[in-house]
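S.K.: coords below, sequence missing:
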C-alpha cells in the first residue's frame, strides 16, 4: 500500500537511489503506457521547484510516451525486485506487456501509475525537455565515450515533483 507524503518528510540519498537501486520511468495513460529502468538522472531544486531529471534515448519506446504525456512517474521498487527491474530495462514494451510483469501489480495513482511493490514514487509534471547534442559537451571525448551511435542520443526531461508516495 502506498501513502502520499510531503517531500519535506523524505530522507533519501539520491545518488545511491538512482545509481544503485535503479528506478522505473513510467509515462502514458490507462490505455497505453510504457516503463523502462533508468539509472541516469538527478533530483534537486531548479526554477524554485523540487525536480527530477531523467534521460531517455531516441530509440527507446518510452520516449514517445514521454513526449506525449504531461506527467511521468519515477518509481523505486522494494529491494527484492532487481530481476523485474532488469527485465523492464532490457526488454522493449514493443515486445512484452509491461503492464503485466510477473511479480508486479500495477496500480493507478493521481497523474500516473506505480506498482504495489514500490517503496517510493515521485509523480512529476514535465517542465522542460532538450535533446543532447555533441556541441553541448564541455569535456573532450565525453560525448564519444557515452554515445557510440550519435543518432541515438538522450533527451533530457526535467519534471516538477508534484506528489510523493512511500510504502506503508
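M.R.: Received, thanks. As the structure is a prediction and not an experimental result, all values here were calculated from the model.
S.K.: okay, CA-based contacts and neighbour counts for the rest of this
M.R.: Noted.
S.K.: Could you state which residue of the protein sits nearest its centroid?
M.R.: In the chain, the centroid-proximal residue (C-alpha atoms, centre = their mean) is residue 25; its distance is 2.5 Å.
S.K.: Give the buried residues for stretch 51-64.
M.R.: Residues 51, 52, 53, 54, 55, 56, 57, 60, 61, 62, 63, 64 are the ones in stretch 51-64 that count as buried (16 or more other C-alpha atoms under 10 Å).
S.K.: tell me the residue furthest from the middle of the chain?
M.R.: Max radial position in the chain (C-alpha atoms, centre = their mean) goes to residue 140, at 28.1 Å.
S.K.: for that residue, helix, strand, or coil?
M.R.: coil (DSSP: H, G, I helix; E, B strand; the rest coil).
S.K.: how close does the residue nearest to the centre of the chain get to residue 35?
M.R.: Note on residue 25: its distance to residue 35, by C-alpha to C-alpha, to the nearest Å, is 5 Å.
S.K.: next up, a second structure to put side by side with the first:
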C-alpha cells in the first residue's frame, strides 16, 4: 500500500539521506539499475517540483537516463541495510545485476517505467525535463582538484576524473511504500 506525499513535507528527510546515500533507479527495456548518489537537490524550477541528480559521464546510469529520461529516487526510512548503499555505489550495472545480487524488491511505478525499491520506501518518480553538462572551467580549482583528480582512471566505477551531468527530474509522483 502506498501513502501519497508532498515531497516538500519530507524535504528534511530526503536531503539528510542524500548525504548518506540514496538510490537512483533506471529501467531501459528489461535492464534495471540502481546507483547510489550522494549529490542531489530537491527544489522548484520553472514552477515545477524538481529533484536534480548528478551523474558522472562514464556511468552506466547516465546511459540509462539518456536512453529513457526517467528515474526514481529511492530514500531509506528507519533502519535499513547499509550494504545496499555501498554495493550500489561501488558496482557498475554494466557488469552486474545489482537488484538480483542484493535481492531488492522492485515495485512498479505509476507514471514512469523506472521502478520503486521497497527497501528504500520513500519514492520520487521523476521525468527528465532538462540536462546540463557541468562547465569544467566554471568549477573552482580547489573543487576540481578534490572532486575530479586527473590521476584516477575513469574506467573504474569509483573513478573521479569524469565530470557530472545534472539531470533535472520533474517529480511526477511521490509516495511511501
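M.R.: Perfect, I can see it now. All of these numbers come straight from a predicted model, not from anything done at the bench.
S.K.: Residue 169 of structure 2 -> structure 1?
M.R.: Mapped onto structure 1 by TM-score structural alignment, residue 169 of structure 2 lines up with residue 159.
S.K.: wait, isn't its match in contact with residue 53?
M.R.: Yes - applying C-alpha atoms under 8 Å, one finds residue 159 of structure 1 in contact with residue 53, separated by 6.5 Å.
S.K.: end to end, how far does stretch 63-83 of structure 1 reach?
M.R.: Start-to-end span of stretch 63-83 of structure 1 (C-alpha to C-alpha) is 23 Å.
S.K.: all strands for structure 1, in order.
M.R.: Under the criterion DSSP state E, structure 1 contains strands at 2-5, 23-29, 32-38, 41-46, 49-57, 71-77, 106-109, 112-115, 118-131, 154-167.
S.K.: tell me which strands and helices the last one is in contact with?
M.R.: Put plainly, it is strand 154-167 of structure 1. In terms of contacts (3 or more C-alpha pairs under 8 Å, 6 or more residues apart in numbering; DSSP states H and E), strand 154-167 of structure 1 is packed against strand 2-5, strand 49-57, strand 118-131.
S.K.: distance from the longest one to structure 2 after superposition?
M.R.: For strand 118-131 of structure 1, the mean distance to aligned residues of structure 2 following superposition is 0.9 Å (mean C-alpha distance after the TM-score superposition for structure 1).
S.K.: List the contacts of the residue farthest from the centre of structure 1.
M.R.: Contact analysis of residue 140 of structure 1 by C-alpha atoms under 8 Å, 6 or more residues apart in numbering lists nothing.
S.K.: Would you mind measuring from it to residue 9 of structure 1?
M.R.: Noted for residue 140 of structure 1: a distance of 41 Å to residue 9 of structure 1, by C-alpha to C-alpha.
S.K.: quick one on the thing from earlier: please name the nearest non-neighbouring residue to the residue nearest to the centre of structure 1.
M.R.: residue 74 (4.8 Å; C-alpha to C-alpha, 6 or more residues apart in numbering).
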